[in-house]
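Asks: the following block contains a protein sequence and its predicted model.
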Amino acid sequence: MSDLPKDTYARNALTTPTRSKERADWDRYSLHAILDAGYLCHLGFVRDGRPVVLPTLYARVGERLYIHGSTGSRPLRGAQDDQGLAVCVTVTHLDALVLAKSAFHHSVNYRSVVAHGTAYQVTDPAELRAALDAIVDQVVPGRSADCRPGNAKELAATAVIRLDLDQVSAKSRTGGVNDDEADLDLPYWAGLVPVSPVRGAPEPSPHTDVPLPGYLAGPAC
């Protein structure tokens, strides 16, 4: 039992927000749920003394994030050596617009994760293939088994970096409008406007002559 992961991640200066600390969460399973609900992250690092943030795809496998890139990408090259690359990875879901009667109290409901650490390039061929399959399935569950796997040339042009989930926390806002009591009778509409991603109806390519796979035939999401 001692080898099982603890239920919470460590709280420290790096993983504790300086504002609205009551919205922070270090629960391992809540944090995993936020990561598993998405597939687009933002990867931050320092290049030539300047901050850089890039959008890219990711997958969570256990206590690791696998982040997709190209072998020609500078952050991926920076993660090749034994020292790795210091990164910050963020994932955010927007759930609602919060419209208050005052401009000051407008807000959004959201769920987010911030992970700090040192990323390393995945070099083991078996781990690289598994990581790429996981990234494909993070976007469309079941897809990796229903397409041609990468060949040697394609794998040579693809890179993945690995970040262990250690210095990590979640932050979220839920609930309604927090208007000041003095503003409650003002003649303005206030409330929530829900926001959610919607996947449209699949559009087959001209070279597709097979039925729509079951993993795409469900409700749009």
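Replies: Received it, and whenever you're ready, just let me know what you need.

Asks: could you use CA atoms for every contact and neighbour count after this?
Replies: Noted.

Asks: which residues of the protein fall in helices?
Replies: In the chain, the helices defined using DSSP state H lie at 28-36, 74-78, 125-139, 152-156.

Asks: residue 50 is nearest to which of these?
Replies: Minimum separation from residue 50 across those (CA to CA) falls at helix 74-78, 12.6 Å.

Asks: ok, back up a step: would you list the helices of the chain in a markdown table and tack on distance to residue 61?
Replies: Compiled in a markdown table, the helices of the chain are given as follows (distance: least, CA to CA, whole Å):
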| stretch | distance to residue 61 |
| --- | --- |
| helix 28-36 | 9 |
| helix 74-78 | 19 |
| helix 125-139 | 7 |
| helix 152-156 | 20 |
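
Asks: to residue 199, which of the ones you listed lies closest?
Replies: Nearest to residue 199, of those and by CA to CA, is helix 125-139 at 11.4 Å.

Asks: and here is the other one:
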Amino acid sequence: RSARQDPGLAVCLTVTHVDGLVLARSAFHHSINYRSVVVQGIARQVTDEDERRTALDAIVDQVVAGRAADSRPANAKELAATAVLRLDLAEVSAKLRTGGPNDEPEDLALPYWSGVVPVRQTYGTPEPAADLDPSIPLPEYLSR
């Protein structure tokens, strides 16, 4: 069927990223700092092979910039086994929390630590595959 005939599938996608643990003097007021988005829309399958390859390259490069050009492209079997969807947005909402704890005024003099413990996600040192030819250098984009 053509994309015009494809009614698509109604979807809701939610992503939350935790930025920190908010520790108040009272356990009741503990919280988290976060960024969250909710997307509602219609998902449709991308059938054009060039569009599919471009989308897959974009996903790879989003994870590690420059990697799509520095790896073998999907072969016909891999491409056939992978669905690529386009999401036509109908509604999007975002919510976030930042800042420190909201302690009660009467709790401020209590002898309990209060503050934010940042949550970080970082990349570690690349580890070569056990069967990697030792003459193949670490790509520049992984040494940044």
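Replies: Looks like it arrived, so ask away. Quick caveat, the model's predicted, so the values are computed rather than measured.

Asks: how close does the aligned residue in structure 1 for residue 92 of structure 2 get to residue 117 of structure 1?
Replies: Residue correspondence, TM-score structural alignment: residue 92 of structure 2 in this structure matches residue 168 in structure 1. Plainly put, residue 168 of structure 1 is 9 Å away from residue 117 of structure 1 if you go by CA to CA, to the nearest Å.

Asks: more crowded one of those two?
Replies: Set side by side, residue 168 of structure 1 and residue 117 show unequal neighbour counts under other CA atoms under 10 Å, the larger going to residue 168 at 26 against 17.

Asks: just checking, that one touches residue 112?
Replies: No. Under the contact definition of CA atoms under 8 Å, residue 168 of structure 1 does not touch residue 112, with a separation of 10.7 Å.

Asks: gap between the residue nearest the centre of structure 1 and residue 97 of structure 1?
Replies: Centrality entry for structure 1: nearest residue to the mean C-alpha point is residue 91, 3.5 Å, by CA atoms, centre = their mean. When distances are taken as CA to CA, residue 91 of structure 1 and residue 97 of structure 1 turn out to be 18 Å apart.

Asks: cool, residue 84 of structure 1 as well?
Replies: Using CA to CA, residue 84 of structure 1 is found at 39 Å from residue 97 of structure 1.

Asks: same thing with residue 105 of structure 1?
Replies: Residue 105 of structure 1 sits 11 Å away from residue 97 of structure 1, taking CA to CA as the criterion.

Asks: and these two? which has more neighbours close in?
Replies: Neighbour comparison, residue 105 of structure 1 and residue 97: the larger count goes to residue 97, with 18 against 14 (by other CA under 10 Å).

Asks: counterpart of the more buried one over in structure 2?
Replies: Aligned against structure 2 - with TM-score structural alignment as the criterion - residue 97 of structure 1 pairs with residue 21.

Asks: so that match is in contact with residue 120, correct?
Replies: No. Residue 21 of structure 2 is not in contact with residue 120 according to CA under 8 Å; the separation is 10.9 Å.

Asks: show the contacting residues for residue 89 of structure 1.
Replies: Contact criterion CA atoms under 8 Å, 6 or more residues apart in numbering gives 41-44, 114-116 as the residues in contact with residue 89 of structure 1.

Asks: one more pass at 6 Å, please.
Replies: Each residue near residue 89 of structure 1 by CA atoms under 6 Å, 6 or more residues apart in numbering is listed here: 42-43, 114-115.

Asks: mind checking which of these land in strands?
Replies: When the contacts of residue 89 of structure 1 are checked against strands using DSSP state E, the ones located there are 42-43, 114-115.
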